[in-house]
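# sequence plus the predicted model coming up.
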Amino acid sequence: MRTTQQLSITLPKEMAELVRAKVASGEYASESEVIRDGLRTLAARDRAVEAWLQDQVLPAAAALEADPGRALTVEEVRAHLRRKRGVTNPA
């Protein structure tokens, strides 16, 4: 039984040139390998986002729902971000 399926895709010129350049450089053996690696990277990113949502966002949302008083105002968030970036004079 065949484990691959042939697809025909259309890419913008710049992307097609990038795929060809990856093969020409020897980084990949074929255009299909470039596309497969890109899809694996996309799938890994999707898994990482899903894990972040499950592990951090949902618990934070539940904690905020349980204790709404712990919420920060918009100005408190802005001040925190300014401090984190080392910005002393907000303009």
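Right, received. Where do you want to start?
# from here on, just use CA atoms for contacts and neighbour counts.
OK.
# in contact with V19, which residues?
Counting by Cα atoms under 8 Å, 6 or more residues apart in numbering, V19 makes contact with 31, 34-35.
# 7 Å instead, please
31, 34 (Cα atoms under 7 Å, 6 or more residues apart in numbering).
# name the helix or strand for it, please.
Per DSSP states H and E, V19 falls inside helix 13-24.
# tell me the helices and strands packed up against the very next helix or strand once past that helix.
Next helix or strand after helix 13-24 toward the C-terminus (DSSP H and E): helix 31-52. If you count contacts as 3 or more Cα pairs under 7 Å, 6 or more residues apart in numbering; DSSP states H and E, helix 31-52 packs onto helix 13-24.
# please compare the first structure with the one that follows:
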Amino acid sequence: MATMNVSLPDELKEFVEAQVDKHGYVSNSEFLRELIRREQDRTQLRELVVQGMESGIGSDMDENYFERLRARIRHSGAA
């Protein structure tokens, strides 16, 4: 694991320490790693949404669409 030093103003340092205490993180580093993971997830989701938007016109999301979706889920054994 690599080490990275981050300088924070006192106000942000106090915020990080408060979040560590409040949410039961083991360390400041664990809290910051969690924030970075969330940002990675958010970035990936944004990219997927953009890809979907650029992929063209989708299906009409009417009652028939949702019924077909429910049927697929029932037949997949996921329900």
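Ah, there it is. Keep in mind the model is a prediction, meaning the values are calculated, not measured.
# TM-score for the pair, please.
Once superposed, chain against chain, the TM-score is 0.62 (TM-score structural alignment, normalised by the length of the second structure); 57 aligned residues with a Cα RMSD of 1.7 Å.
# how much does the helix holding V19 of the first structure stray from the second structure?
Mean deviation of helix 13-24 of the first structure relative to the second structure after superposition (mean Cα distance after the TM-score superposition for the first structure): 1.7 Å.
# what's the matching range in the second structure for that helix?
The aligned range for helix 13-24 of the first structure in the second structure is 10-21, by TM-score structural alignment.
# buried stuff in that stretch?
Buried residues in stretch 10-21 of the second structure, counted by 16 or more other Cα atoms under 10 Å: 16, 20.
# again, but for stretch 46-53 of the second structure
Of the residues in stretch 46-53 of the second structure, none count as buried by neighbour count, 16+ other Cα under 10 Å.
# quick revisit: tilt between the helix holding V19 of the first structure and helix 31-52?
110 degrees (axes from the mean of the first three to the mean of the last three Cα atoms, to 10 degrees).
# the match of helix 13-24 of the first structure: how far from the chain's middle?
22 Å (Cα atoms, centre = their mean, to the nearest Å).
# again, but for stretch 1-11 of the second structure
Worked out by Cα atoms, centre = their mean, stretch 1-11 of the second structure lies 23 Å from the chain centre.
# with stretch 17-25 of the first structure instead?
In terms of Cα atoms, centre = their mean, the centre of stretch 17-25 of the first structure is found 23 Å from the chain centre.
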